[in-house]
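1. Got a sequence here, can you model it:
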Amino acid sequence: MYVNIAVALPVEHLYTYRVPEEFQDDVAVGKRALIPFGRKYATGYIVEITDTSEREETKDILDVLDAAPVVTAPILRLTKWMAEYYFCSWGVAIKAALPAGIDTIHAIEIRLNAAEPPAMTTDFFQMEQPQVSGEMQRAILKTLRQHVSLSLQDLQKKVGKKRLHSSLNALQKRGLICVEESAKAGKAKAKTIQHIVLSQPNAQEADVVLLEQRAPKQAAVFKVLEELFPNDLPVVEIEELVGFDPRSAIKSLIDKGFVQVYAKEIRRKPMGYFAYQKSSHLPLTPEQDVVLTHITTAIDEGNFAPMLLHGVTGSGKTEVYMQAIAYLLSKGRRAIVLVPEISLTPLLVSRFLSRFEENIAVLHSGLSTGERYDEWQRIRRGDVDVVIGARSAIFAPLDQLGLIIVDEEHEMSYKQDSEPRYHGRDTAIMRARFENIPIILGSATPSLESYHNALNHKYHLLTIAQRVDGRPLPNVEIIDRRHEQGAHLISNALEEAIRNTLAKGEQVLIFLNLRGYANFYLCRDCGFVYECPRCNVTLTYHASLHRLICHYCDFSRIPPARCDQCGSPDVQYRGIGTERIEQDMQLLFPDAEIGRMDRDTVSGKNAHFEILQRFENGEIDMLIGTQMIAKGHDFHNVTLVGVIAAETGLNLPDFRASERTFQILTQVAGRTGRGQLGGEVIIQAYASEHYAILAAQRHDYLSFYNREIAFRQQLRYPPFSRMVNILLQGQDEDFTREIAIQMANTLRNAPQSEHRVAVLGPSPAALTKLRNKYRFQLLLKCEHSNYMRLFVKTQLAHFRELMSLKDVQILVDVDPVNLL
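-> Down below sits the predicted model:
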């Protein structure tokens, strides 16, 4: 018996291993196997079982790691599609579908040789020895003498260097160290706690009396457990009941056979901090009712049915989702709900908890490794019927899946920016297709691609054009900053509106999609601007840390008092960020409680939830933030939204810049006027006449779509073509550029069919240097997706055969959403 195994490495093919007789009853497709891989151990995923092997010599698998398959048949099919569509290996795709930390780790331990050579005295480490050459080898021996044994990772940290293999090999050959390799279990595992229970509940009275006379502490523990029997008790709770440290008493009772202690698995509860009250279905508007009827009909029919739900902000899309899921559960089916960011998860989870209680599981990157593992296990066991989470939740191993919902389907954060570079929305559509079930894509501002698909009947278009209870959309006023006097960041109109709103006891949202205090730090004498030495971006000043920080690689430094170029003391902060706006607002409104929500303030666990909960409870009067506050939130006391710089993203070198500007402005405007109090929006802009800003002012999606789609059609951008972005990056700028030019020539000179692939570039990426690597990109466009992928796959393989590319990394991004 043989198995074909996928490994989580950038390789296209599968690896064949022989199955020893002792494992033949255990192997199954979807299980993991421990395999020898080169000089290491690795975790492999069994994707096929066969009776023969095309290779004459095959290695044996070392172990089967699972009692039951961890990759279900639907997920295997989905990840195979991902591997083919997004140009990654099947093993990499499977690994992305599983919770982090479950794979076996190849561990390397280094220690001094037990038989320490006579030469290894204190003097040995202070002088040149014929046995040891090189500073690094001496540093390794010194470190091991202090610690005896270290993992490779710990040794690398202590000697301050990653590449130690040549030094370790030399020391090992001379018999000075031992290098031991092993396979260790991953970090993700069930959490257990020690429990204690009586093993002799009917102990002889004489034995108990003897305990009381000779060992009163043991007797006290025994009596506590006797009263609880047949229930057990966590060992950590014994001390509180008996009033002393019970460890030695428990040990003695175990030795005497009176009690037994065992490990009991407990579930970590990532939703334990959510407070909720049970709620019932809300009455639906006529538009909501029509939409729900269409969805329940699709559920009953049980076929693949993609639906685009275009509902204005505040139209009650979430209520439709929940009532559709309730109907689905009544039919014995289950659902997955995707949200683009973890900042939206607390609101959605609390609403779903109130409706479905703890019949839901949550999956997102804000959970600890253990919490994600526990939630995944609950899903795998069938303990829950609804899964809510970010893009990776689409891989939840739910049986009887009957509906997928992708909320805020337009969001670019559904696209992963590292391998595998999959799009969560598109992958969700493929899972729905493979499992033959309906899928809902919901948004107040659908992506142009999705709306175009709906107009062309690839999706069924569902519309909710009115807010619930007939509430009007907020009035939006644009303040043209070109006509304002002075250099204040807050216009007079916005300041007055904030003052009036706070005076009425209502709340304010202030949106600026730039974090930090100031965008850049410059010398006013010579014009020198401080940039990151690793990336070609300006350093952002963060006042709370008093540091200049790169938002891409996290490089930081203290702002210099004098210019590094000319020595002038006239150095200043320029630009704005949420931290600066927060400071200005505190000066303008000293009596207001002001909060800030951006990546700098939500780094702690549950920080998203805590800030939003304080705002919802009225503990914060004004919340300032980036895009985290712009969508999905439902605060009825927010009656004013202020936008500080509407054109922030308009001038980015990306053909979607106008679309994203319209979407973010429409979404943030929709945070107000959701209650009985109404609402208003004030947008500050210099590009006040741009069509994206004007369309957002009118809440007019259709006029924006019509203008933008004409631009896309003229230049053959998506949805009128499919795109692949090929990014080449390397530490040598000239060499990387030359490789990019040669690749472009190879692609242009390749034979093509009538389905032409247009090759644009190479050109320096918008971020030409990132983390010490120079970046060049080629943009490919073609109207036929299948031909494009075949062309790229064939030509990349051909190019790799022609060129040595060990110093240049090639990244392939299919359907890119970010061209920076």
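2. switch to C-alpha atoms for all contacts and neighbour counts from now on
-> OK.
3. now stretch 724-736: how far from the chain's centre is it?
-> Computed by C-alpha atoms, centre = their mean, to the nearest Å, the separation of stretch 724-736 from the middle of its chain amounts to 26 Å.
4. Hmm, I typed the wrong one, I wanted stretch 548-559.
-> With C-alpha atoms, centre = their mean as the basis, stretch 548-559 stands 22 Å off its chain's centre.
5. Sort out which residues of it are buried, please.
-> 548-551, 555-556, 559 (16 or more other C-alpha atoms under 10 Å).
6. Could you work out the most separated pair of those residues?
-> Using C-alpha to C-alpha, the two most remote members of these are His551 and Pro559, lying 15.7 Å apart.
7. center of this structure, which residue is that?
-> Ser365 (4.8 Å; C-alpha atoms, centre = their mean).
8. Could I get the contacting residues of that one?
-> 342, 390 (C-alpha atoms under 8 Å, 6 or more residues apart in numbering).
9. ok but it is inside a strand, no?
-> No: going by DSSP: H, G, I helix; E, B strand; the rest coil, the assignment for Ser365 is coil, not a strand.
10. which other residues reach the helix or strand containing Ala428?
-> According to DSSP states H and E, Ala428 maps onto helix 424-435. Identification of contacts with helix 424-435 by C-alpha under 8 Å, 6+ apart yields 74, 77-78, 82, 304, 306, 391-392, 394, 401, 403-404, 406, 409, 414-416, 438-439.
11. rerun at 7 Å
-> 78, 304, 391, 394, 404, 406, 409, 414-415, 438-439 (C-alpha atoms under 7 Å, 6 or more residues apart in numbering).
12. Distance to Cys523 and neighbour count added to these, as JSON lines?
-> Conversion of the contacts of helix 424-435 to JSON lines gives the following (distance: C-alpha to C-alpha, whole Å; neighbours: other C-alpha atoms under 10 Å):
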{"residue": "Leu78", "distance to Cys523": "54", "neighbour count": "25"}
{"residue": "Phe304", "distance to Cys523": "60", "neighbour count": "21"}
{"residue": "Arg391", "distance to Cys523": "43", "neighbour count": "26"}
{"residue": "Ile394", "distance to Cys523": "49", "neighbour count": "27"}
{"residue": "Ile404", "distance to Cys523": "54", "neighbour count": "26"}
{"residue": "Val406", "distance to Cys523": "48", "neighbour count": "27"}
{"residue": "Glu409", "distance to Cys523": "44", "neighbour count": "26"}
{"residue": "Tyr414", "distance to Cys523": "40", "neighbour count": "24"}
{"residue": "Lys415", "distance to Cys523": "38", "neighbour count": "21"}
{"residue": "Pro438", "distance to Cys523": "58", "neighbour count": "26"}
{"residue": "Ile439", "distance to Cys523": "55", "neighbour count": "30"}
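13. now the other sequence, so there's something to compare against:
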Amino acid sequence: MRYASVALDIPTRALEGAFDYAVPPELEGDVVVGSTVLVSFSHRMAVGYVTATSDAPPDGVAPERVLPVSQVLAPAAFDEGAARVAEWMAREYACPLCEAIRPFLAPGQKVRVTRASEDAPWELQTERAGAVDARWAALTPTADDYVPARSASRQRAVIEALREGPQRVAELSATIPGASSAVAALERRGVVAVTRRRELRGRDETTLSSAAAPRPRRLTDGQLTALAAIDEARAAARGDAVLVDGVTGSGKTEVYLAAIERSLAAGGGALVLVPEISLTAQTVGRFRSRFGDEVAVLHSRLSTGERFDQWDLVRSGRARVVVGARSALFAPLSEVGLIIIDEEHESSYKQDKAPRYHAREVAARLARERGAALVLGSATPSLESLERCRAGRFRGARWSRVEMPERPAGAVLPRVTVVDMAEQFRGGGRSVFSAPLVDALRGVVERREKAVLLLNRRGFASFLMCRECGCVPECPHCSTALTYHERGHMLACHTCGRTWPVRAFPDPSTACPNCGSRYLAAYGVGTQRVEDELSALLPEGVEVIRMDADTTRAKGAHQRLLERFDAAECAVLVGTQMIAKGLDFPEVTLVGVINADTMLKLPDFRAAERTYDLLEQVAGRAGRGGRPGEVIVQTYWSTHPAMRAVAAHDRSVFLDAELAERAEASYPPFSRVSNVVVQGRSERDVRAACDALAAAVRERVGGAAGWEVLGPADCVRARVKDRVRRHVLVKCPPEAEVGNLLASCAAGLGRRAGITIAVDVDAYDLM
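-> The predicted model follows:
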């Protein structure tokens, strides 16, 4: 008798690990690791996932008392190595095992099961996924002898069409009315053979000029050094990590391509992660130009069916290079030689819903499990990665750093000018654009070049404020100031998504919700306002393209906007941080940062690091071709180390000051910080639960060195969607295993009506 360990899909911390079930002889070939099964649990049927199989019954239980697996609902989606990674994720990130397994499942697979009748088998619900087989029709050798009846005009038309070669039945039906029934009749007579071919959904091509990767005549010294280090890590086959620390435009992508070629030649595949969906078309184009149909693409903007097709290409072995956002990390690629994380410093690699994993950490664990090399690339590496490289080892793997300080073909880094906006204001400047930026934009227009303007805030203005009483309209459901959107004359909450119609001063219908004054005016700057003022400033013939969360909602919008920018003779791209990284347009000679302070003053210990990363990355969009680039950074804090470091292209100016502050306050990379958020509709119940949680954590931590419990306290966003939010911060040493401790403390509180507890290990969002 075979036995299977099954992780039940019941998301509660009260259930730990997997449960053992017997495998009936008739199911032995189907109950394998990774398969989805139906089992009996606590007198009801439950969906579960097989994480291990064995010939031995569970310890201390008579074999006849072990319940059997009732049914197999879906074939294997992952293997033993992936199951071990999922078990590690459950421990590391304090989540139920089923939540750690779900990212590995086939796209579209749901937990619910249905059946047509009591006698029918259960079926797992899916979200319009599964393979699509297109019907193709072709003539058989007997077609030459077949003479249709005089009335069978449709059959004759189908035969004539098929004499040109096999065609899809759907295409025949589009040109010949009734072709489907004619094909069926001809198939019965043996005149036409109908076969099914796998059809891939949604493979879009792009016209982006940067979506190609011509092979360079020679690699730079930095590229050769990086490639040698990656080869060494891959040969070691123990999960070693290589940090490729290269300035913007230094050719990191070419290093990835060359390393993947060597991995493929050695029989291994590659997982490649990019931080922004806006980069996918460019990156996929480059990889497909080198590796063709061996490239699969996985990201959230694909439909469920499209994701399934790409996922299935990987599972079947037809694709060995996977490119996508962080979810691509869980693709069913069995022979992994390389895991590459581009722009590894990006916070988008941290998942904000359970399981709240960080892709870099899961990739490091997966690399050790698969015997692969982990490659991290960035012009602004995270402080955590730099510290691990300085130490040389982390969690049993070797970490090394390779510098790439030069751009290929003699290209140089752009000249950076930091403009003090307070000084501009004292000199009479009232525009969104400083005088140096206006002059630079006019120069771009005269030379018929291109520019990129960054403002990390969408909407027309940050907020409306009454000049009479100082009231700033807030969302009644969230503790968030509402953002003004002039195009739709509305206030929007960017937390819950609700909107309210309103008009700002000087419209006569304006009214303050607090005092009724009509002097409710717009303050701050958003991307809509920059777009409008830019259109008024520049002459006709200069295309202004805005790229933010509002203009990229539709599927494929990222790609279409970038293609417009690429095709324009002279254009300005205005956008949020999605335009700040990875994009490669040689015609861009000017980058302007409208307000560099939007993140700098947030109550977050990573605020300065994120500001420096963003500015250095967006500055790197300029001067990537043969013409020199210029960067103008507008700020009210021109003396901040982040501003001075960007101006000098000298990371140490920022890094030395930042590391000193982090060490003094015991923040990462010198510790781990976890954020446990308690929320509910009743403030009293939330306070009681959060107090009990903090007490339980303090009791477990005791006086252990390097541990610190802060709070409980109200979150910065103290109310979201009518739910009160309080939190507890827990600091611990970098090597400490904090997940199990926090999970057990949260489980120890038991279930409390209306209260939810979210444990975020290695938190990036402290708001």
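14. Next, the TM-score between them, please.
-> Overlay of the two chains. TM-score (TM-score structural alignment, normalised by the length of the second structure): 0.91; 740 aligned residues with a C-alpha RMSD of 2.6 Å.
15. so the helix or strand following the helix holding Ala428 of the first structure aligns onto which residues of the second structure?
-> Following helix 424-435 of the first structure in sequence order, the next helix or strand is strand 438-443 (DSSP H and E). Using TM-score structural alignment, strand 438-443 of the first structure corresponds to residues 373-378 of the second structure.
16. mean deviation (superposed) between that stretch and the first structure, please.
-> Overlaying the first structure shows stretch 373-378 of the second structure at a mean distance of 1.1 Å from the equivalent residues (mean C-alpha distance after the TM-score superposition for the first structure).
17. where's Glu531 of the first structure relative to Asp732 of the first structure, distance?
-> 19 Å (C-alpha to C-alpha, to the nearest Å).
18. So for these two, which sits in the more crowded spot?
-> With neighbours defined as other C-alpha atoms under 10 Å, Glu531 of the first structure and Asp732 compare such that Glu531 has more, 18 against 14.
19. gap between the more buried one and Val384 of the first structure?
-> 50 Å.
20. With Val261 of the first structure instead?
-> 31 Å.
21. same deal with Glu239 of the first structure?
-> Glu239 of the first structure is 36 Å from Val384 of the first structure, by C-alpha to C-alpha.
22. of these two, who's got more company?
-> Using other C-alpha under 10 Å as the criterion, Glu239 of the first structure and Val384 rank with Val384 on top: 17 against 13.
23. got the contact list for the corresponding residue of the second structure for that one?
-> Matched across to the second structure, Val384 of the first structure falls on Ala319, judged by TM-score structural alignment. Ala319 of the second structure sits next to 293-296, 313 when contact means C-alpha under 7 Å, 6+ apart.
24. would Ala319 of the second structure count as being in a strand?
-> No: Ala319 of the second structure: not assigned to a strand; according to three-state DSSP it is coil.
25. Skipping adjacent residues, who's closest to it in space?
-> Glu294 (4.1 Å; C-alpha to C-alpha, 6 or more residues apart in numbering).
26. Now for the aligned partner of that neighbour in the first structure: which residues touch it?
-> Matched to the first structure by TM-score structural alignment, Glu294 of the second structure sits across from Asn359. Applying C-alpha under 7 Å, 6+ apart, we find Asn359 of the first structure in contact with 384-386.
27. Dump these to CSV, plus distance to Arg145 of the first structure.
-> What follows is the contacts of Asn359 of the first structure, written out as CSV (distance: C-alpha to C-alpha, whole Å):
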residue, distance to Arg145 of the first structure
Val384, 52
Asp385, 55
Val386, 54
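28. quick one, what contacts whichever residue in the second structure pairs up with Ile404 of the first structure?
-> The alignment partner of Ile404 of the first structure in the second structure, by TM-score structural alignment, is Ile339. Going by C-alpha under 7 Å, 6+ apart, Ile339 of the second structure touches 270-272, 363, 367, 373-375.
29. Tell me how many other residues crowd Val253 of the second structure.
-> Actually, residue 253 of the second structure is Thr. It isn't Val. So Thr253 of the second structure, with other C-alpha under 10 Å, has 18 neighbours.
30. Check the secondary structure at it for me.
-> helix.
31. and the gap between the alignment partner in the first structure of it and Gly389 of the first structure?
-> Alignment note (TM-score structural alignment): Thr253 of the second structure maps to Thr318 of the first structure. Thr318 of the first structure sits 15 Å away from Gly389 of the first structure, taking C-alpha to C-alpha as the criterion.
32. and the match of Thr253 of the second structure, what does it touch?
-> Taking C-alpha under 7 Å, 6+ apart, one finds nothing in contact with Thr318 of the first structure.
33. The top strand by length along the first structure vs the second structure, average offset?
-> In the first structure, with assignment by DSSP state E, the single longest strand is strand 758-770. For strand 758-770 of the first structure, the mean deviation from the second structure after alignment is 0.8 Å (mean C-alpha distance after the TM-score superposition for the first structure).
34. what helix or strand is the counterpart of Ala270 of the second structure in the first structure on?
-> Taking TM-score structural alignment, the alignment pairs Ala270 of the second structure with Ala335 from the first structure. Secondary structure assigned from DSSP H and E places Ala335 of the first structure in strand 334-338.
35. quick revisit: looking at the contacts of helix 424-435 of the first structure, which one is closest to Thr296 of the first structure?
-> The closest of these, once distances to Thr296 of the first structure are taken by C-alpha to C-alpha, is Pro438, at 9.6 Å.
36. which residues touch the residue nearest to the closest one when sequence neighbours are not counted?
-> Leaving aside its chain neighbours, Pro438 of the first structure sits nearest to Ala305 (4.4 Å; criterion: C-alpha to C-alpha, 6+ apart). Applying C-alpha under 7 Å, 6+ apart, we find Ala305 of the first structure in contact with 298, 437-439.
37. do Leu573 of the second structure as well
-> By C-alpha under 7 Å, 6+ apart, the contact set of Leu573 of the second structure is 451-453, 544-546, 565.
38. in the stretch 501-650 of the second structure, which spans are helices?
-> Secondary structure of the stretch 501-650 of the second structure (DSSP state H, counting those that start in this stretch): helices at 527-537, 557-567, 607-619, 641-648.
39. out of the contacts of Leu573 of the second structure, which ones does the first structure keep as well?
-> Compared against the first structure with both residues aligned by TM-score structural alignment, their matches' C-alpha atoms under 7 Å, the contacts of Leu573 of the second structure retain 451-453, 544-546.
40. Give the helix, strand or coil label for the most far-flung residue of the second structure relative to its centre.
-> Here the centre of the second structure is the reference, and by C-alpha atoms, centre = their mean the most remote residue is Arg150, at 60.5 Å. Under three-state DSSP, Arg150 of the second structure falls in the coil class.
41. Alignment lookup: it to the first structure.
-> Using TM-score structural alignment, Arg150 of the second structure pairs with Gln213 in the first structure.
42. Alright, I will stop here.
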